[in-house]
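1. just coords:
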């Protein structure tokens, strides 16, 4: 892989927003290209092969949702990160389900954009490095015991995601979603579960209070000695992930509904929304220290059949 800085395509119809995001990303060491609408973005992506696309949702002409769908068809391994504003919540959920990898509320760009892109690219890299052995593997069982070092997550994700590709559970278009969901769930278990660092601290002192408490807890044996247990059981029909931390848990009934527009920009709801968008079933235990996530097999032939049926219906209507 080249040592050249990663290339990010930034798409927004606001010149001010484009300038802000370009400045943030170049300061973080990325190269950038820009486009002010979806059609131009598609052309630039085809010509320059960026490593990641950041796009606004609501633009004249081709919307951000349309752009996500087109990129997902043409370059399913190209990750797309959304920038969202109040009022675009439902559209953003559609875009995540259509292939976008993550999102950042516009009010949090300065704090979260570069970090989200770094994490998303890391997940994408782990996806590209996996080998497929589908014709040999029929069932997989993995048990991991992890400390709270989130710098190892890219390696952990690669190990957990590989069986899903090998068994044919996920497609090129959906395998990155698994990595994003697992990344969020594992960080929750390590940081919020074992280290007991609340999400609310991210809004204090530009996030420095959040970082400082994590570092302090990692040096405190009471918290640092706790482990995260991960189990994966998979066959060609489904994968079941169970992630358990050793923290005190939380009141599951107090979880905000992340799909409610009122909670869209809440720091504590972002990870859960991504997990629920990308997994087929999600459950917490009563103690609040375990999450079970199920991903069912994606059948590309069934998707194609559905598309064919729609085309037939369209033809009949035209007649």
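-> It's in. Predicted, not measured: the structure shown is a model, and the values here were computed from it.
2. every contact and neighbour count from this point should use C-alpha atoms.
-> OK.
3. hey, where'd the helices end up in the stretch 201-319 of the chain?
-> 208-218, 221-224, 270-278, 300-318 (DSSP state H, counting those that start in this stretch).
4. residue contacts, residue 224?
-> By C-alpha atoms under 8 Å, 6 or more residues apart in numbering, the contact set of residue 224 is 147, 148, 194, 195, 217, 218.
5. which SSE is the second one in?
-> When secondary structure is defined using DSSP states H and E, no element contains residue 148, which sits outside every helix and strand.
6. what about it, how many residues close to it?
-> Using other C-alpha atoms under 10 Å, the number of residues around residue 148 comes to 24.
7. go on, the first one?
-> Burial of residue 147, expressed as a neighbour count using other C-alpha under 10 Å, amounts to 17.
8. which residues sit in contact with it?
-> 190, 224, 225, 226, 227, 228.
9. take this one as well and set it beside the first:
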């Protein structure tokens, strides 16, 4: 008897865990049964809220979710999942009239989509593609564990829309050495630092200007105007990273070519004062809360972040300027 080509065991890896989400019982039952027959471990939810709770608790490898659901829809669920676990593949299931939402979900990080009514073969093929992504990522993580030292230098244009993808490349060597919480904290903090370097540093967009532009739906115009300024468009963000297993730490140094800022006044502010700020200083408070070591240098346009692989406390603290970490 021929073996089912879509049987996950035939792909030669341990059993993956898929979370299926749909408010229609018939569709949910079909998704659940198909994944189980394929050899996957399965969890099911009929609402986005329940799905998010299951995801946070069980950390499944793959999510298949309907777009249109009462309460939390598939787009919002995808966004929340990608915040928690950027590498988790999400398959969006759409119906007629959901095309715009599906496109938004794909832009938010969904890896694939199915359109109702779908054929069983189409469902299985889509799941196999996403499981292959999971397994490729697992191989990458295993390979990364054999790399004991990495030193890299990057020079970046002022393109905020590319920061998220860039971070995936920058942080890949260190991913296997960190807990889920450390990975999330490091990614959020580095994203904040890179965005600050581009917007506030190189392009000289103040927190107040950005807030007003966002509220007026004119942020893209503001960004393009600054990038077209001959005085600003040649500026670059420079990033040095060092991953060292023997030293058990990851160091990232970020420099912009702006005028800097008085970071010392933010260090001396109390948590309540920082939280009250609408724009300026809130990013520093976020970084200060998430990371154990973050050092600003000189006039504030250079910052060094250090994370220790065995540091589980993540105690907050910005430090006075030092000679810097040699990367």
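-> Looks like it came in fine. Bear in mind that the values here come from a model prediction, so they are computed numbers and not experimental data.
10. report the TM-score for the pair.
-> Once superposed, the chains reach a TM-score of 0.55 (TM-score structural alignment, normalised by the length of structure 1), with 205 aligned residues with a C-alpha RMSD of 3.6 Å.
11. from the contacts of residue 224 of structure 1, pick the one nearest residue 54 of structure 1.
-> Taking C-alpha to C-alpha as the measure, residue 148 is the one of the contacts of residue 224 of structure 1 closest to residue 54 of structure 1, at 29.5 Å.
12. from residue 272 of structure 2, how far out is the counterpart of that closest one in structure 2?
-> Using TM-score structural alignment, the partner of residue 148 of structure 1 in structure 2 is residue 158. Look at residue 158 of structure 2 and residue 272 of structure 2: by C-alpha to C-alpha, to the nearest Å, they are 32 Å apart.
13. then residue 244 of structure 2?
-> 36 Å.
14. more neighbours: the two, which one.
-> residue 244 (19 against 8).
15. need the counterpart of the more buried one in structure 1.
-> Using TM-score structural alignment, residue 244 of structure 2 pairs with residue 235 in structure 1.
16. what sits against the residue nearest to the spatial centre of structure 1?
-> Central residue check for structure 1 by C-alpha atoms, centre = their mean: the C-alpha nearest the mean position is that of residue 180, 3.2 Å away. Residue 180 of structure 1 is in contact with 101, 102, 120, 123, 274, 275, counting by C-alpha under 8 Å, 6+ apart.
17. now check structure 2 for the residue matching it.
-> Using TM-score structural alignment, the equivalent of residue 180 of structure 1 in structure 2 is residue 188.
18. for the stretch 101-250 of structure 2, what spans make up the strands?
-> Using DSSP state E, counting those that start in this stretch, the strands of the stretch 101-250 of structure 2 run over residues 112-115, 149-156, 237-244, 249-255.
19. single out the most deeply packed of those.
-> Most buried of these, by mean neighbour count (mean count of other C-alpha atoms under 10 Å): strand 249-255, with a mean of 22.
20. got the angle between it and strand 237-244?
-> Counting by axes from the mean of the first three to the mean of the last three C-alpha atoms, to 10 degrees, strand 249-255 of structure 2 points 170 degrees away from the direction of strand 237-244.
21. now strand 249-255 of structure 2 and strand 149-156, what's the angle there?
-> Using the same axes, to 10 degrees: strand 249-255 of structure 2 against strand 149-156 is 20 degrees.
22. who's in contact with strand 249-255 of structure 2?
-> Counting by C-alpha under 8 Å, 6+ apart, 174, 193-194, 197, 237-244, 301-309, 325, 327 sit against strand 249-255 of structure 2.
23. that strand against structure 1, how far on average?
-> Once fitted to structure 1, strand 249-255 of structure 2 is off its aligned match by 0.5 Å on average (mean C-alpha distance after the TM-score superposition for structure 1).
24. could you measure from residue 129 of structure 2 over to residue 171 of structure 2?
-> Separation of residue 129 of structure 2 from residue 171 of structure 2 (C-alpha to C-alpha) stands at 24 Å.
25. neighbour-wise, which of the two wins?
-> Legend: neighbour count by other C-alpha under 10 Å for residue 129 of structure 2 and residue 171, higher for residue 171 (18 against 13).
26. how about the contacts made by that one?
-> Here residue 171 of structure 2 is in contact with residue 187 (C-alpha under 8 Å, 6+ apart).
27. please pull up the equivalent of it in structure 1.
-> Checking TM-score structural alignment: residue 171 of structure 2 goes with residue 161.
28. and that match, how far is that from residue 153 of structure 1?
-> From residue 161 of structure 1 to residue 153 of structure 1 the distance is 12 Å (C-alpha to C-alpha).
29. and for residue 290 of structure 1?
-> From residue 290 of structure 1 to residue 153 of structure 1 the distance is 18 Å (C-alpha to C-alpha).
30. how about residue 128 of structure 1?
-> Using C-alpha to C-alpha, one obtains 15 Å as the distance from residue 128 of structure 1 to residue 153 of structure 1.
31. more neighbours: which of the two?
-> Each of residue 128 of structure 1 and residue 153 has its neighbours counted (other C-alpha under 10 Å); residue 153 has more, 21 against 12.
32. burial count for the closest residue to that one other than its chain neighbours?
-> Closest residue in space to residue 153 of structure 1, ignoring its immediate chain neighbours: residue 183 at 7.1 Å, by C-alpha to C-alpha, 6 or more residues apart in numbering. Neighbours of residue 183 of structure 1 under the rule other C-alpha under 10 Å: 22.
33. which one is the match of residue 148 of structure 1 nearest to, not counting chain neighbours?
-> Nearest residue to residue 158 of structure 2, sequence neighbours excluded (C-alpha to C-alpha, 6+ apart): residue 198, at 5.4 Å.
34. which position in structure 1 pairs with that neighbour?
-> Taking TM-score structural alignment, residue 198 of structure 2 has residue 190 as its aligned residue in structure 1.
35. also residue 86 of structure 2?
-> Under the alignment (TM-score structural alignment), residue 86 of structure 2 maps onto residue 125.
36. separation between that match and residue 155 of structure 1?
-> 10 Å.
37. ok, the two, which is more surrounded?
-> When residue 125 of structure 1 and residue 155 are compared for neighbours, residue 125 comes out ahead with 17 against 12, by other C-alpha under 10 Å.
38. buried stuff in the helix or strand hosting the more buried one?
-> Per DSSP H and E, residue 125 of structure 1 falls inside helix 109-128. Neighbour-count burial for helix 109-128 of structure 1 flags 109-114, 116-117, 119-127 (criterion: 16 or more other C-alpha atoms under 10 Å).
39. hmm, who's touching that helix?
-> Counting by C-alpha under 8 Å, 6+ apart, residues outside helix 109-128 of structure 1 touching it are 21, 24-25, 28, 51-52, 77-79, 81, 101-104, 154-155, 157-158, 161-162, 175-176, 179-180, 206-207.
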